[in-house]
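Colleague: fold the following.
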Amino acid sequence: MRFSSPAGREGGRGVALRRRPGQLVIAGFVGAIAVGTLLLLLPIAASGESATFMEALFTATSAVCVTGLIVTDTPVFWSGFGEAVILVLIQIGGLGVMTVASLLGVLVSRRLDLSSRLVAAASTRTVSLGDVRRTLVRVVILALVIEAVVATVLTVRFAVAYDEPLGRALWHGVFHAVSGYNNAGFALFSLSLMDFVADPWIVLPICFATIVGGLGLPVVLEVLRGRVRPVRWSVHTKITLLMTALLLVGGTVFFLVAEWDNPATMGGLDTGGRVLASFTQSTQARTAGFNSVNTGELHTETWLGTIILMFIGGGSGGTAGGIKVTTFAVLAVVIWSELRGDPDATVFDRRISPATQRQALTLALLAVAIVVLPTLWMTALSPFTVDQILFEVTSAFTTTGLSTGITAQLDWYHQVVLVVLMFIGRLGPITLGTALALRARGRLYRLPESAPIIG
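Modeller: Got it, this is the predicted structure:
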């Protein structure tokens, strides 16, 4: 009979932690949602009657998963305490539960063990484990600096142009700066940013925070390293910046053309106001969730374009959701290479590895399935149209937060589906699948190759 020592058991647990850091990330998010739900259930969190369990759970999940979908009117239903809880949950969710926990460990002990570094790497998508400690510090510093700058601009604008008391202007500035940088989309105005549709001093700082937060940490940190010339940026950074620029410009043109004459959205604005509104919608549709026009009044074809932008999302390793611009770009390059008959998928004079191609395809197909199946089920059991349901489901899965206005009207079990979608969308299908896998399996042999007929 073989006995194991306590040290051996501790070592076994350490190995388990190192093998499955994704499970700890999931546990951290679940814990944050649970605590947030309990806090929002407190009578002090609501302005009137206490929140129901579903209202608290949905709001906490939406905040931690930086989505922005709501079943209650945030500035009306929640008290100042409730708004503060939501703000903290947004910040925790944006930076990553494990990122915050690991950073506290750095500040206390000045040292991270391997398991902690693996957890942080899984949360921040850091490439090099040796750089995790420095990355964690930079993550928080970068977030605080950008949020502080944006909050300052917004505070001054709210106080000067809208005659808000300094304290209230500061609170609005801080809340929307944090919500914008973390791509959360929660607003302290019942109409989101619709009252400021033509005010560049409000919408542009929020859009700036949204774009930077959605680029992803690896990209932002590489760009900020002045000693690295753009020509020597990594392929990941080049793809992310190029796709972001193309989607921002393309989305702006799309919204401008699609909604130019719509009197319920942009029809009543001048040319400058329409361009600004279109740029805002293009920016926010890629997982931020603020809206400066009435989303529910957009044309059906505009909904479809918005769904596509939401599905693509932002950059990897940031606060954005969706399948990510790099995934979309890799699939586009693979298709283009196949159409040309090129045996290699290349971009910026580099071959894309087969493993990366498989990951992109897996993620995209999983995302399609995760969106389509709930859409079919909810459409069959609700009075709403398929385009409305598809919009809400995509918004939840991509952690965008834009809504046609039906979320609060859905039955509780449909809202539970959206809660699950927000959770999966924040962690990512591949991360979730990896965390649930018992162990990685290796093969000692390879089977003979075959080529089924395609098409």
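
Colleague: please make it C-alpha for all contacts and neighbour counts, starting now.
Modeller: Will do.

Colleague: how far away is Leu304 from Gly22?
Modeller: Using C-alpha to C-alpha, to the nearest Å, Leu304 is found at 33 Å from Gly22.

Colleague: so which of the two has more stuff around it?
Modeller: Comparing Leu304 with Gly22 by other C-alpha atoms under 10 Å, the one with more neighbours is Gly22, at 27 against 14.

Colleague: so where do the strands sit in this protein?
Modeller: 346-347, 350-351 (DSSP state E).

Colleague: who's in contact with the first one?
Modeller: Applying C-alpha atoms under 8 Å, 6 or more residues apart in numbering, the external contacts of strand 346-347 come out as 235, 333, 337, 352.

Colleague: ok, now with 7 Å
Modeller: Identification of contacts with strand 346-347 by C-alpha atoms under 7 Å, 6 or more residues apart in numbering yields 333, 352.

Colleague: to compare against the first, here's the next sequence to fold:
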Amino acid sequence: MRFSSPAGRDRSRGVALQRRPGQLVIAGFLGAIAVGTLLLLLPVAASGEPASFMQALFTATSAVCVTGLIVTDTPVFWSGFGEAVILVLIQIGGLGVMTVASLLGVLVSRRLDLSSRLVAAASTRTVSLGDVRRMLIRVVVLAAVVEGAVAAVLTVRFAVAYDEPFGRALWDGVFHAVSGYNNAGFALFSGSLMDFASDPWICVPIAVATIVGGLGLPVVLEVLRERRRPARWSLHTKITLLMTVLLLVGGAAFFLVTEGDATMGNLGTADRILASFTQSANARTAGFNSVDTGAMHTETWLGTIILMFIGAGSGGTGGGIKVTTFAVLAVVIWSELRGEPDANLFDRRISAATQRQALTVALLAVAIVVLPTLWITALSPFNVDQILFEVTSAFTTTGLSTGITAQLAWYHQVVLVVLMFIGRLGPITLGTALALRARRRLYRLPESAPIIG
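Modeller: Have a look, this model is predicted:
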């Protein structure tokens, strides 16, 4: 008979954690979805008839995966208890994503060689498991500060400008602050933010919360730490900030030009600019809308799909393939067009492994979006542009909708549930798996070059 000491068992558990990080993460999120589904099935969770299993499962998945797609009208269908369950699930999902991303960053940095570990440390800002506790505290503190500040502004605005009782104003303020920071997109108004399209005191704080949440903890901490010395920012932080600004400005200009009088005809010039900014910020990947998404032009849908697909920053609460992935691919293409031997950005050479990982994530994401789109289009009465919009929104955990989600067959809604789950955890676990699977061969095969193009 063999006996093992407590220290030995702890080491065994640590090894198991390093070998199966993805499995543990998936199990944790599945558990949260299961508990949320059971709570939403309770009669007290609904205002009228109890929710069906599909309604409860879809809503719980959307909340935990901080997506925002709905099959019921949130403020009408769910009771105060149901709304509270959704809020808790959103917070668990958002904090869980940021924590998981940072913890896996720690794991990656410990499994790589020295040179790769230094690169990982530059983005995660943690290189040892001893920093985990401090990192977890920072995740919670950042969420509390941002959500608290936004909730305070929204509460005062709802109470003063819209004559809501203080208790209701406080609930609306807290709910939308949490939903915004976690890029969830759930709203307690049937039209999302459409009734506040001209109110910067509502739209701007929520947009700021979504942007900060989408940047990710490493970026926010590094900006705060080195705010007076931006030259010392890591490549990850520089790429994330640059792409965020470009997509925000470019997206706002795109909405302003393509929509015009279509969905913003009743707004003045200043209000159109505000609405365009709100749409641009929330298309990556928060899911709030201050104009009618279903009434937008087809070309605006296509532009929104692109913004949703790119998504937010790595390690943040947003989804998509991430701005760093898109930036790496863009730099690789530009370098190839110029005949450059290396892909360089901000005086740094992007490693070949990073380029391969970016290409893998992007192409797998395309396949994950295209295949369900083809299947649902073949079996539903809706147009392919509507289906593509919904599928992309689910996979990128955005939550914007053309209005057909609730009308889809239950088995199509199951597909969206799976896509939300894959989109929430897939890029994180896939990126970690690719980094952990990096191996070194003692030989290389003879080089050959097939004809391209």
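
Colleague: that older thread, mean neighbour count added to the strands of the first structure, as a markdown table?
Modeller: Below are these laid out as a markdown table (neighbours: other C-alpha atoms under 10 Å):
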| stretch | mean neighbour count |
| --- | --- |
| strand 346-347 | 16 |
| strand 350-351 | 10 |
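
Colleague: so which of the ones you listed gets nearest Gly12 of the first structure?
Modeller: Proximity to Gly12 of the first structure (C-alpha to C-alpha) singles out strand 350-351 among the strands of the first structure, at 39.0 Å.

Colleague: the closest one maps to which residues in the second structure?
Modeller: Mapping strand 350-351 of the first structure onto the second structure (TM-score structural alignment) gives residues 348-349.

Colleague: state the number of residues packed around Gly317 of the first structure.
Modeller: As a burial measure, Gly317 of the first structure scores 22 neighbours (other C-alpha under 10 Å).

Colleague: if I pick the nearest residue to Ser52 of the second structure once chain neighbours are set aside, what's in contact with it?
Modeller: Counting by C-alpha to C-alpha, 6 or more residues apart in numbering, Ser52 of the second structure lies nearest to Leu41, which is 6.9 Å off, once chain neighbours are set aside. Listed by C-alpha under 7 Å, 6+ apart, the contact set of Leu41 of the second structure reads 50-53, 56.

Colleague: can I have the buried ones of the residues you listed as a PyMOL selection?
Modeller: For the buried members of those, the matching PyMOL selection, counting by 16 or more other C-alpha atoms under 10 Å, is:
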select buried, resi 50+51+56
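
Colleague: separation between Leu371 of the second structure and Val415 of the second structure?
Modeller: According to C-alpha to C-alpha, Leu371 of the second structure stands 11 Å off from Val415 of the second structure.

Colleague: swap that for Val291 of the second structure, please
Modeller: Val291 of the second structure is 27 Å from Val415 of the second structure, by C-alpha to C-alpha.

Colleague: and the two? which has more neighbours close in?
Modeller: A count of neighbours by other C-alpha under 10 Å puts Val291 above the other of Val291 of the second structure and Val415, at 24 against 17.

Colleague: residue in the first structure matching Ala406 of the second structure?
Modeller: Under the alignment (TM-score structural alignment), Ala406 of the second structure maps onto Ala408 of the first structure.

Colleague: if I look at its match, how far off is Asp349 of the first structure?
Modeller: Per C-alpha to C-alpha, Ala408 of the first structure is found 49 Å from Asp349 of the first structure.

Colleague: of those two, which one has the most company?
Modeller: Each of Ala408 of the first structure and Asp349 has its neighbours counted (other C-alpha under 10 Å); Ala408 has more, 15 against 8.

Colleague: quick one: contacts for the residue nearest to Leu38 of the first structure when sequence neighbours are not counted?
Modeller: Excluding its sequence neighbours, the residue lying closest to Leu38 of the first structure (C-alpha to C-alpha, 6+ apart) is Ala56, at 7.6 Å. Ala56 of the first structure is in contact with 37, 40-41, counting by C-alpha under 7 Å, 6+ apart.

Colleague: what about 8 Å?
Modeller: Counting by C-alpha under 8 Å, 6+ apart, Ala56 of the first structure touches 36-38, 40-41.

Colleague: what does Phe77 of the first structure align to in the second structure?
Modeller: Matched across to the second structure, Phe77 of the first structure falls on Phe77, judged by TM-score structural alignment.

Colleague: my read: that match touches Ser47, true?
Modeller: Yes - under the criterion of C-alpha atoms under 8 Å, Phe77 of the second structure makes contact with Ser47 at 5.6 Å.
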